[in-house]
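Colleague: One predicted model, sequence on top.
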Amino acid sequence: MKNSYFVFSLGLLKSKESSDMYYNNALTRPFAKIYRWHRYFTFSIQILCTYTVVLVVIYNLTYLLTFYGIHTIKNQLDRVHFILLSQLNWNIEWGTSFINDIYLCSILSVIIYCTQIFNGLIKIQQHLISAYAGKYIDIPPRHNFSNNELISKCLHFSGYLCGYTAWGFIIFYKISFVFCLLLRLWIRYDSRWFQHILALCLPIVLVYLLKHILVSLLSEFVFLQNFGRTPSLNNRRIYFIFNYFNFFFDCFLGILSCYIRVSKALLASLLFMGRLDYSFMGRNLERLDQGYATYVTFIHMEIIHGHPILGTNFSFYFLLILESGD
């Protein structure tokens, strides 16, 4: 009776430390940042099949967007060239430079999304192993969902994962291509606008960075005791005086912080679109994220129906019943 339940339960008894449960050799060490091979843990058939389909979808999309996309984008650029020439009298020669942009965006999109796929497998592994031990640190516990929600939402896991990954890959590819193309044309035809933007933005960004460096240095060497090793204040009067002036400074500099916050949210949405285990909403609003709610309920259903300790005990009792003949 050496099924996956029994192997995992036996591994818990053999391993003295949590690090002993992972392979650490010359073959697995280079891939530790992408995926860690567990000695006794095995994914369910649904997870393996779903991620296999996701990898096939990424492969097909890469082929279609790269090779068929060259002909499609060339026709669209010729159409844009005709409109600009007839309406604005702008003669922009695209040439063949956009093909290099297509290849660059394809390689970048594949690297980013394949990395996200394997990182998603790591998160599923970590969440399942923690949940086997009754630890729900990164995901809400089961009592936050009704039984009906657990069943109805976990059914969308495979479809949402494939759909989110595919559309995230397409959107990231399209936006990165447009960005590369516009940046190339901007620098080639009118670099003065680019220089003016840099002259306008760089001073604000430098002031923003210098202010953060100053706050970090003051916090470590002036405000905190023992040079930041303890959280206790050392110079309370200087701290509150600086806090007063920093309030007015942040009121004006907060405009840049708003743009940075929105930019980070948009960039994170593009990069992590295929990651159902990440919610872009706060802890109180994460249940409004359908993808994240689907992921959490799927993890709970995996625990309910695939817990290795419970599976081993049930198998053992079932064999005892069969041997007793009752």
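Modeller: Yes, it's here. A quick note: this is a predicted structure, and the numbers were derived from the prediction, not measured.

Colleague: can we go C-alpha only for contacts and neighbour counts from here?
Modeller: Noted.

Colleague: Distance check, Ser257 against Ser152.
Modeller: 40 Å (Cα to Cα, to the nearest Å).

Colleague: swap in Phe82?
Modeller: With distances taken as Cα to Cα, Phe82 is found 51 Å from Ser152.

Colleague: Need the residues that contact stretch 191-201.
Modeller: Stretch 191-201 is contacted from outside by Trp186, Ile187, using Cα atoms under 8 Å, 6 or more residues apart in numbering.

Colleague: all helices for the stretch 151-300 of the chain, in order.
Modeller: 157-189, 191-218, 236-271, 290-306 (DSSP state H, counting those that start in this stretch).

Colleague: Next, format the ones you listed as a markdown table and append mean neighbour count.
Modeller: Formatted as a markdown table, the helices of the stretch 151-300 of the chain follow (neighbours: other Cα atoms under 10 Å):
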| stretch | mean neighbour count |
| --- | --- |
| helix 157-189 | 17 |
| helix 191-218 | 13 |
| helix 236-271 | 13 |
| helix 290-306 | 21 |
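
Colleague: could those be laid out in TSV, adding distance to Ile99?
Modeller: Shown next, in TSV, are these (distance: least, Cα to Cα, whole Å):
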stretch	distance to Ile99
helix 157-189	10
helix 191-218	22
helix 236-271	23
helix 290-306	35
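
Colleague: ok, structure two:
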Amino acid sequence: MLSESMKYSGIQIAYFLWGYYMLQLMLFLVAMVTSYFLVLPLLGLVSSLYLQPLWTLLPTVVLSLLLNYVQIIVSRKALLQDHRYKHRRRGESAKALALNNRRVYHNFSYFLFFFNILLGFYSCLLRIAKSILLGLVFLARIDRSGLMQGYQHWDFGNVII
């Protein structure tokens, strides 16, 4: 415990410096990518071929978001019954989760199955990207471990007393 206590301040300063360095590097890279692949082609200073992947992916993203919102609206308006109940503790009313059209629900679920697989894949990639970004931003924080629960003892910066 004593040797860990002596290491703590050096590790803390190293984590602060490394976190600051990584944050500055990521901000620089994001600014460069944004300016080179979006701003400069829109200004006409760089070939518009850099915007080709954006124009290719844009309809897919728009259709994906549109289908996601349509799925939410249809499930609220057409599939659920309009029953309300009161919470025992809070006293406020909420909509009950009771199906109105079971056949429509099964058909809707069947036809959106493959779309939901893609949505889950994109959700997984987005979760990984968020965890990488938050890991870089919060690297300098010693009070929170960068590792998940159960593996925090591997983090030298996180001393649990």
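Modeller: In hand now; what should we look at? Predicted model only: the values in this text are computed from it and were never measured.

Colleague: What does the TM-score come to for these two?
Modeller: With the length set by TM-score structural alignment, normalised by the length of the second structure, the two chains reach a TM-score of 0.66; 142 aligned residues with a Cα RMSD of 3.3 Å.

Colleague: if we can go back for a sec, could you check which of Phe82 and Ser152 of the first structure is surrounded by more residues?
Modeller: Ranked by neighbour count (other Cα atoms under 10 Å), Phe82 of the first structure and Ser152 place Phe82 first, with 16 against 12.

Colleague: Would you indicate which residues of the helix or strand hosting that one are buried?
Modeller: Phe82 of the first structure is located in helix 69-87, with elements delineated by DSSP states H and E. Buried residues in helix 69-87 of the first structure, counted by 16 or more other Cα atoms under 10 Å: Ile70, Lys74, His81, Phe82.

Colleague: Which stretch of the second structure is it matched to in the alignment?
Modeller: Residue correspondence for helix 69-87 of the first structure in the second structure, counting by TM-score structural alignment: none.

Colleague: so what does that helix touch, helix or strand wise?
Modeller: Counting contacts by 3 or more Cα pairs under 8 Å, 6 or more residues apart in numbering; DSSP states H and E, helix 69-87 of the first structure is packed against no other helix or strand.

Colleague: so the helix or strand harbouring Ser3 of the second structure versus helix 113-137, what angle?
Modeller: Following DSSP H and E, one finds Ser3 of the second structure within helix 2-34. Here helix 2-34 of the second structure runs at 120 degrees with respect to helix 113-137, directions being taken by axes from the mean of the first three to the mean of the last three Cα atoms, to 10 degrees.

Colleague: Off-centre distance for helix 2-34 of the second structure?
Modeller: 22 Å (Cα atoms, centre = their mean, to the nearest Å).

Colleague: after it comes which helix or strand?
Modeller: With DSSP H and E, the next secondary element past helix 2-34 of the second structure is helix 40-43.

Colleague: Contacts made by that following helix with the rest, please.
Modeller: So helix 40-43 of the second structure is contacted by Val46, Ser47, Ser48, Tyr50, Leu51 (Cα under 8 Å, 6+ apart).

Colleague: Next, format those residues as JSON lines and append distance to Tyr110 of the second structure.
Modeller: Shown next, in JSON lines, are the contacts of helix 40-43 of the second structure (distance: Cα to Cα, whole Å):
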{"residue": "Val46", "distance to Tyr110 of the second structure": "45"}
{"residue": "Ser47", "distance to Tyr110 of the second structure": "44"}
{"residue": "Ser48", "distance to Tyr110 of the second structure": "40"}
{"residue": "Tyr50", "distance to Tyr110 of the second structure": "38"}
{"residue": "Leu51", "distance to Tyr110 of the second structure": "36"}
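
Colleague: Closest to Leu112 of the second structure out of these?
Modeller: Leu51 (30.4 Å; Cα to Cα).
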